[in-house]
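Peer 1: Would you be able to build a 3D model of this:
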Amino acid sequence: MTTPLTTANEFIARHIGPRAADEQAMLATLGYDDLDALTASVIPDTIKGTSVLDLPAGQGEAEALAAIKAIAAQNQLFKTFIGQGYYNCHTPTPILRNLLENPAWYTAYTPYQPEISQGRLEALLNFQTLISDLTGLPIANASLLDEATAAAEAMTFCKRLSKNKASQRFFASSHCHPQTLDVLRTRAEPLGIEVVVADEAGLTDVSEFFGALLQYPASNGDIFDYRALVERFHAANALVAVAADLLALTLLTPPGEFGADVAIGSAQRFGVPLGFGGPHAAYFSTRDAFKRDMPGRLVGVSIDRHGKTALRLAMQTREQHIRREKATSNICTAQVLLANIASMYAVYHGPAGLAQIAQRTHRLTAILAQGLIAMGVKVEQAHFFDTLTLATGNATADLHAKARAAGLNLREVDAQRLGLSLDETSRQADVEQLWALFGSDLPDFTALAASTSDRLPAALLRQSAILAHEVFNRYHSETELMRYLRKLADKDLALDRTMIPLGSCTMKLNAASEMIPITWPEFGSLHPFAPAEQSKGYQLLTSELETMLCKATGYDAVSLQPNAGSQGEYAGLLAIRAYHQSRGDERRDICLIPSSAHGTNPATAHMAGMRVVVTACDERGNVDIEDLRAKAVEHRDRLAAIMITYPSTHGVFEEGIREICAIVHDNGGQVYIDGANMNAMVGLCAPGKFGGDVSHLNLHKTFCIPHGGGGPGVGPIGVKSHLAPFLPGHGALERKEGAVCAAPFGSASILPITWMYIRMMGGEGLKRASQLAILNANYISRRLEEHYPVLYTGSNGLVAHECILDLRPLKDSSGISVDDVAKRLIDFGFHAPTMSFPVAGTLMIEPTESESKAELDRFCDAMIRIREEIRAVESGSLDKDDNPLKNAPHTAAELVGEWTHAYSREQAVYPLASLIESKYWPPVGRVDNVFGDRNLVCACPSIEAYQD
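Peer 2: Next up is the predicted model:
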């Protein structure tokens, strides 16, 4: 035997779950000899051969890590004082190790099944409490995408709720961050809203506005007293949103106390690295009266079936699936992992610690300002928190050059002024180094520190207490915080414990080698508005990733800016809209959407200024082509686009996809193909080659960025060449118009994950991943079809990468609902599949390629045993009301209490013998959602409430 001298690439086999023998066994179950034969039967003939996956062979983990390390080294890490909504901060190492780098936290899914999500829900409730306390407003959501997107959501929120219904004008202060104003303009234009940007100091008539956005402190550093202005807006029936800095709010009067209706902003500086712009959790808080109109997710307090306090997502969660084009927002992904970091940052530091960080930052800024004044530099602010604007005149350019030569970045305000922002990481040496830019005769720091007064306005000093709840006043030692994070993680199910078979959500392996680079300072410590010559590593990374994604999709150009799938959808429709307008087709505003579509699709179309026309689906779940044709012809003069998911939302490769695309094109429209199910297509077929004009890609699905408990996500769009000029622009890019999020490359710091995945898998590995995803789904479908009807299949009786089990007949025969089956799976240690989407009363299962045959069989065994229990209910041997399904999940506390059920304790908690070795115990019983919505509490309850 000859020993190979080259290192084998073992990553592909590490990523893919089934071993070779398992693969053959599953193929035999399905009646196929090999993967190619299986996928040839799944992929329609009309789109075979459209794949253009021209990527080199995959690299091994060590080799790929070395390659990305070399890319990272091309980024230059200057000390940055740019500010503008992004600040250096310290991520406490216990949070870094036990949360950000912990798969129990980063592989978890959105907490739609609350019983197995109590840990991450508690962390999010802490976040909401933090935001509510600091902003002085009683209701806060569980995070939005970034500050600029949150501001755009606040604008449309004000439009819905303002009593000034006639107005289409929204006032935005010129003191807002520039990137926020850019996103406001993008969001406003399709909706017919006029954004008026001006200095509020010169605002005489406010009656023409339905709402306003103010910045506190202002982007240039000033702290303005907005109380009188807010009263004027309210007198004119307008609502007021305030973009506020959370660290400053530990010292300043909160927006809710000076009359603001909404507060928005970023939680980035609470322990989240700069990351070249993201991901960072934004926040949104408002008045209690407006809670049912608030965008995004909301964690609420309820009770379980035993009367024990339990948490769950409340009210409008995923409300776009119900309201569709009437939805108030298309936001589906949040920034949960980052919100959890921010919440734990507050838990670790506590109210005194946060105030101390803020006071120290402000004191250093005040000393810096006083020294600059002593050196003859004009400081424009009389009152400030951490940011100064300096009138530097003709010396401005030279000062920037001098700063960069010293390894410092200052904010480029304009040709005559520059800005400086200090932060948690600033030190005396930084202040002295900044002074040195302006002269050699430096002030005496110690003397100035003794004589300099604070520069916060006395009338706006905070009087109200913050973070009085026990959770913010207990876990201040590393030991306590470590145990608290472990306690929360132990309450939950994530991918580190079990398969999460969610259809449409693609919960696949997030490999450790993919995750390692995101915490490197070369990626994590770069400011998004640093000079371009300092971000050459990111430029290379994003350029290579765009090329990789083009080769995977068949598109000609890619934008990585959208920082969620919802934002990718939106950017894609904006590109189509701009394309039509460039050709003089302003009237094209009809968007065809199949009735099976994901709810974000119609919500997005509405946000893009389009009118939704729903097309029918046939009994197999496919688009009804004749209905589509009739509606395309009917609206041919106004047809803008179709939004279609492929493979379909029903988990099938529709054979008529080319014909669908041709119908839309023939009638003047563009084809948007939702990339949610791209995991079935990579290497097998390419949407850009079988008729798509634009697709968004969920990098947090197909391309391995972790879900993080509900986010971060990344939703870049790929387009054909004719749409490339209309990709999102940004003030920091060559094209300035059309920004859809705050940073030019969105959630840039997690893009290395996808780069690593594609680099390690290579072309053949990516194709194999798609094939195994299809194999695994069909194996589950075949094993379960005699127990549960599989609702939709293709012409050869096969599904794509997911299958839908129809439980509706069981409801009729036994009274057992899809909810009962989902909750019973918890007793088996599984997260439920996707419930009642896209068809009510069904379960949509997507196993992904990462799951082994053993795990697939464990899931199938659980589902088969559950079906046996349902048969026992049908036959009467289990009571129709008191049975393991109706009472699931069962807690340990229930087990040791008085047992009143007709079935045994063993059947309740050990329905399979394999569970005895490894049992997950849910911390609460079935949560009462109705009680929670009727008694809505969205912040940490008082200690008395817990005692009660």
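Peer 1: alpha carbons only for contacts and neighbour counts from here, please
Peer 2: Fine.
Peer 1: Please list all residues in contact with Asp589.
Peer 2: Taking CA atoms under 8 Å, 6 or more residues apart in numbering as the criterion, Asp589 is in contact with Arg577, Gly609, Met610, Arg611, Arg638, Leu639, Ala640.
Peer 1: Buried ones among those?
Peer 2: For those, a neighbour count by 16 or more other CA atoms under 10 Å gives the buried set as Arg577, Gly609, Met610, Arg611, Arg638, Leu639, Ala640.
Peer 1: Please generate a structure for the following sequence too, so the two can be compared:
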Amino acid sequence: MTFANRHIGPDTDEQTHMLKAIGYASLDALMDAAIPEVIRWHGSLNLPAAASEEETIAELRAIASRNRVTTSMIGLGYYGTHTPAVIKRNVLENPAWYTAYTPYQPEISQGRLEALLNFQTMVTDLTGLTTANASMLDEGTAVAEAMTLAKRASKSKSQVYAVDADTLPQTLAVLRTRAEPLGIRLALVDLDAGASLPDEFFGLHLQYPGASGAVRDHAPLIEAAHRQGALVTVAADLLALTLLRAPGEIGADIAAGTTQRFGVPLAFGGPHAGYLAVRAGLERSLPGRLVGVSKDVDGAPAYRLALQTREQHIRREKATSNICTAQVLLAVMAGMYAVYHGPKGLREIAKRTHNHALTVAGSLAAGGVEVAHAAFFDTVTAVVPGRAAGIVAAAAAAGVDLRLVDADRVSVATDETTTDAHVAAVLDAFGVPASEAAECGAQPLARSSEYLTHPVFSSHHSETSMLRYLRKLSDKDYALDRGMIPLGSCTMKLNATTEMEPVTWPEFANIHPYAPASNTSGYEELVSTLEGWLAEITGYDAVSVQPNAGSQGELAGLLAIRGYHRSRGDEHRDVCLIPSSAHGTNAASAVMAGMRVVVVACDDAGNVDLSDLHAKIETHAANLAAIMVTYPSTHGVYETSIADLCAAVHEAGGQVYVDGANLNALVGFARPGKFGADVSHLNLHKTFCIPHGGGGPGVGPVAVRAHLAEFLPGDPLEPGDHHAVSAAAHGSAGILPISWAYLRMMGPDGLAAATGTAVLAANYVASRLREHYPVLYTGSGGLVAHECILDLRPITKATGVSVDDVAKRLIDYGFHAPTMSFPVAGTLMVEPTESEDLAELDRFVAAMIAIKGEIDQVAAGTWPKDDNPLRNAPHTASAVTADEWEHAYPRSVAGFPVGVDRTAKYWPPVRRIDGAYGDRNLVCSCPSPEAFED
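Peer 2: All right, here's what the predicted structure looks like:
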């Protein structure tokens, strides 16, 4: 059996049954009817023929072998770390964690929400600030978000942002990218040279410790900035903060950085969980996701995402950030690393790291080598006039990579994995003997406050306890390892084990993003090949995998359009047309790229209103930069007008951006780069099988036609005018083997079959449910694309049963709900994908039909509107087995609805959560154990 047969759920007989149900003789006939001929592509993808799983693993082994794993002492925000085996096996390699979705249905996400609350508590404790979010994409984007947060929260009218010259260079590159379109001017402040702060500035960014390793007392500078009305961000190393005073203790308003060194592999730059924390008063301006504590209908404490976590859908072009995702899987790992080691264990790791740096510094000084800074944590910069390159080469010959700062300086960074032998090799490269450890000048900045005092950080230090804690949390959650997650727009499909296997190989996991090119030829081959395959699939000419989320892919694509117009002297072209149905990040990304958003209406069928489109083009033709459209549409329809739309925008001088969120309905049948689009971002965590991981990691490559290629993101450490949207040149490179393996094993025929089956599954579900729930939008012949929208608004109007009620009742039936109220309020958007077999599709259909029967009983008055299985859903085991039962329906209906397998019942850990209460009462760190007492 081929891999494609393993990946695609319905076999030939099941597909025949499904096709018969919707009235088509073959998959090709269905696709011919569904996809407009104006975009239909009848060729064959120029990709290698499908390889077996065994052949693919062998090929990836050969590629991985071309990476050279050395001891990295480069630093710059990326460090060697030991991933505890219990966390590696039971989180990173565990489908209960990596196949989970974003916790928008909190009742079935309590495990990962608790894990994220641990992460947030870890960050707030170590930074000394009051509120942290549930992670950012990386340190560079976290710092960039801190800058824009400071801009909107500061009372200063200045457009100047002061930046420590000792900032990590990749962070500085991302700051430059994000500042320029917003009209923010960066002012570098060289603290070593005694430079003063600008006369006016709205914010100040400080690196702690600095990129050079220097540890400085920033308190006086922070106080001076506050006197000028500026907000201060400190980019802090969390491991260093176990020994150094916390940013909050020296007056910082914001802290940002990465948690990579807390057990998350280097992975050539990612994925890693960035962090962002704020002082009291700034929490409601915090971008990204925030886990808070609310309560369920019984008053029991329960976790949920708090109010601002989907602001893009509410505020759109007025959103203050385009970040709608996180790095959940990596944040869980980092948080569990802190749980496993506890405060004492983390401090011991930090001391061991620091002591190795002290030995390096003391030996260098004793050997006559100048050490640049007296105070440091883990990074020692040596001044060696004219000798730097030779020393770096000598260390490399011994298997240790150091950082070549310039011709006269070398940096040595120690970490958790550093040994005495590594230190000896470094000193040998410098030509000095080992000597006494140096005295460190950071003692006045030593931390005296406690951290990680919550019991969770002192309860699971044995492997037995940790293993059981992880199992307890994962048992609370619903992920793809339990059943279908039919989320429209999100494409939750099989993440095959063979695809996942290479991620933890040392040759992929243990490579520093700035390792010498001689060490990374395997990665470069992998990236180049994958980018080429993605270009072939989409019909574009060039691809960059640097963006580490779909939102960052959007930004990169819009910046490419902006760069193109500016190169032609068309700086005035700044209007971006966006249909009213678009994903909220589209508008937010356009604003971040320096564009003005003009909304285009949609007609009653959910299509872009062509008359309104032409009117808006006519009004803004002179200033038109771009249009952003999703194809198939956000409503799940293949719009026939897409070619006309592209032509009209091009005629007016604009560029066409096609959001690739729905590419799972196109691969092998249509290519955006050939039907009129100029740029798209792709979601590798949707179409190309990188797991969602509970809400991250993701990869959002940007694909462009040839005229935009020179404006793609560039390496943040390379000089030039290119922009960098992520801190590493290839973004989250460590998970690219997943998509590489998927494409290699599927081959051109398998990819087309997957697309056809996804469209078949959506139409099968739509046809089975149409008589029970209206299907809101359809295209040619009454067909949908890869998803369908079920309209519950008439039901709600007639019975009072809401879309929330149906979503929560689906939990009792053993399902994750479809996407709720997007893109249309009061609806459910269903995307079954190609990976669910007929039995699972029928199980979902049966559940939805049974729920409609329950709604009918409410409508008939059999059950009261305020006391029925839908209004009270979901039902916990505790509720169903309580001594008293006063509801109008029996316990069996509550806990075991028709069709539910009593031997494999999923029980949610909490009942319906009070979202409004949680928004009014933000609690964003671990509550005391007493809060959970009965």
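Peer 1: Need the TM-score from the superposition.
Peer 2: The TM-score (TM-score structural alignment, normalised by the length of the second structure) is 0.99; 932 aligned residues with a CA RMSD of 1.1 Å.
Peer 1: sorry, back to before: now, the buried ones among the contacts of Asp589 of the first structure that are in helices?
Peer 2: The subset of these located in helices under the criterion DSSP state H comprises Arg577.
Peer 1: of the buried ones among the contacts of Asp589 of the first structure, closest to Gly296 of the first structure?
Peer 2: Distance from Gly296 of the first structure was checked for each of those by CA to CA. The minimum falls on Gly609, at 20.5 Å.
Peer 1: Could you find the counterpart of Thr876 of the second structure in the first structure?
Peer 2: In the first structure, Thr876 of the second structure lines up with Thr891, judged by TM-score structural alignment.
Peer 1: all helices for the stretch 401-550 of the first structure, in order.
Peer 2: Per DSSP state H, counting those that start in this stretch, the stretch 401-550 of the first structure carries helices over the ranges 428-436, 445-451, 478-490, 512-515, 521-524, 536-553.
Peer 1: what does the stretch 1-150 of the first structure give?
Peer 2: For the stretch 1-150 of the first structure, the helices defined by DSSP H, counting those that start in this stretch occupy 11-15, 20-30, 35-42, 61-72, 93-95, 103-106, 118-135, 147-161.
Peer 1: For Thr900 of the first structure, find the nearest of these.
Peer 2: Closest of the helices of the stretch 1-150 of the first structure to Thr900 of the first structure is helix 118-135, at 26.1 Å (criterion: CA to CA).
Peer 1: Tell me roughly how far the closest one lies from the second structure on average.
Peer 2: Taking mean CA distance after the TM-score superposition for the first structure, the mean distance separating helix 118-135 of the first structure from the aligned residues in the second structure is 0.1 Å.
Peer 1: Single out the most deeply packed of the helices of the stretch 401-550 of the first structure.
Peer 2: helix 521-524 (a mean of 22; mean count of other CA atoms under 10 Å).
Peer 1: mean deviation (superposed) between that one and the second structure, please.
Peer 2: With mean CA distance after the TM-score superposition for the first structure, helix 521-524 of the first structure averages 0.5 Å from its match.
Peer 1: returning to what we had before: want to throw the contacts of Asp589 of the first structure into a markdown table with distance to Val719 of the first structure?
Peer 2: Shown next, in a markdown table, are the contacts of Asp589 of the first structure (distance: CA to CA, whole Å):
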| residue | distance to Val719 of the first structure |
| --- | --- |
| Arg577 | 13 |
| Gly609 | 20 |
| Met610 | 19 |
| Arg611 | 22 |
| Arg638 | 22 |
| Leu639 | 19 |
| Ala640 | 16 |
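Peer 1: quick one: the strands in the stretch 251-400 of the first structure?
Peer 2: Listed from the start of the chain, the stretch 251-400 of the first structure has strands (DSSP state E, counting those that start in this stretch) covering 262-266, 282-286, 299-303, 309-313, 378-379, 387-391.
Peer 1: Need these in CSV (columns: mean neighbour count).
Peer 2: As requested, those are arranged in CSV below (neighbours: other CA atoms under 10 Å):
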stretch, mean neighbour count
strand 262-266, 30
strand 282-286, 29
strand 299-303, 25
strand 309-313, 25
strand 378-379, 16
strand 387-391, 24
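Peer 1: for the ones you listed, which one sits closest to Thr479 of the first structure?
Peer 2: Between Thr479 of the first structure and the strands of the stretch 251-400 of the first structure, the tightest spacing by CA to CA is seen for strand 309-313, at 25.6 Å.
Peer 1: Thanks a lot, see you next time.
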